[in-house]
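Enquirer: The following comprises the amino acid sequence and a computationally predicted model.
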Amino acid sequence: MTSDQAIGPGAAPSGAGCSDCDAVGGWWFPLRRCARCGHVGCCDSSPGRHATAHFKATGHPVVRSYEPGEAWFWNYATEELYESGPDLAPPASRPADQPAPGPAGRVPEDWKQNLRR
């Protein structure tokens, strides 16, 4: 997948949602978890694109989906998808009862028009 330095299997997720969106009162669609440090950020379909911003700021290239039932990894540096990878510290996804898009109460009614393509 990548060098051992890109994966930190013991790093717990930073939260149940995108910590950067939470800081500014934003919302997200799918979530991604940094496989190195556990930072949870929103994907590129989300208005904030915080997972990619985290990669650019830190150089941590590998993320894992933070969506229930998904276990794939993406390497930003090589643009490679991996169907599976090493186990990471729990939890493996956002809470199943948390809506997507989320979080509840902050998603605009016209959210579909605000997704990035």
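Expert: All right, it came through fine. Numbering: from 1, shown residues only.
Enquirer: Could you use CA atoms for every contact and neighbour count after this?
Expert: OK.
Enquirer: buried ones in the lengthiest helix in the chain?
Expert: Longest helix in the chain, counting residues (DSSP state H): helix 50-58. Using 16 or more other CA atoms under 10 Å as the test for burial, helix 50-58 gives 50-55.
Enquirer: What is that helix packed up against?
Expert: strand 31-34, strand 40-42 (3 or more CA pairs under 8 Å, 6 or more residues apart in numbering; DSSP states H and E).
Enquirer: Comparison target below:
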Amino acid sequence: MSCVHLAEAGDAAPATTTDCPDCVAIGNADWVHLRSCLACGHVGCCDSSPYQHATKHFAASGHPVMRSVQPGESWRWCFVDEEIG
């Protein structure tokens, strides 16, 4: 694996929520898929969702790796290197 962020992040179990807390806080229920930050566990909606809270979390926190929260998916994404792992 060429991405040091993915190698260091490990493969923590995904969050078990079915809601994007940031969307719920603004009264939105339009998210598509959820992602979980491997540094702090924050859950946000994907870039196919109107508010893209997972990407906004990266921009605000600098936490580089998130993983899919979708059932049956275990992939991770590094925002810094734009690499999947």
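Expert: Okay, I see it. Keep in mind the model is a prediction, meaning the values are calculated, not measured.
Enquirer: I'd like the helices and strands packed on helix 50-58 of the first structure as a markdown table, with mean neighbour count and distance to Gly17 of the first structure appended.
Expert: A markdown table is the format used below for those (neighbours: other CA atoms under 10 Å; distance: least, CA to CA, whole Å):
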| stretch | mean neighbour count | distance to Gly17 of the first structure |
| --- | --- | --- |
| strand 31-34 | 29 | 7 |
| strand 40-42 | 30 | 6 |
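Enquirer: For Ala16 of the first structure, find the nearest of those strands.
Expert: strand 40-42 (7.7 Å; CA to CA).
Enquirer: which bit of the second structure covers that closest one?
Expert: Taken onto the second structure by TM-score structural alignment, strand 40-42 of the first structure occupies residues 43-45 there.
Enquirer: Find the nearest non-adjacent residue to the counterpart of Ser68 of the second structure in the first structure, please.
Expert: Counting by TM-score structural alignment, Ser68 of the second structure lines up with Ser65 in the first structure. Nearest residue to Ser65 of the first structure in three dimensions, chain neighbours excluded: Arg32, at 4.7 Å (CA to CA, 6 or more residues apart in numbering).
Enquirer: Equivalent analysis for Trp74 of the first structure, please.
Expert: Leu81 is the one closest to Trp74 of the first structure (CA to CA, 6+ apart), at 4.7 Å.
Enquirer: my read is the one you found is in a strand, agree?
Expert: Yes - under DSSP: H, G, I helix; E, B strand; the rest coil, Leu81 of the first structure sits within a strand.
Enquirer: Now check the second structure for the residue matching it.
Expert: Leu81 of the first structure maps onto Ile84 in the second structure, by TM-score structural alignment.
Enquirer: neighbours of its match, just the number please.
Expert: Ile84 of the second structure: 15 surrounding residues under other CA atoms under 10 Å.
Enquirer: Wait, Phe73 of the first structure touches Val62, no?
Expert: Yes - contact criterion CA atoms under 8 Å: Phe73 of the first structure and Val62 qualify, at 6.7 Å.
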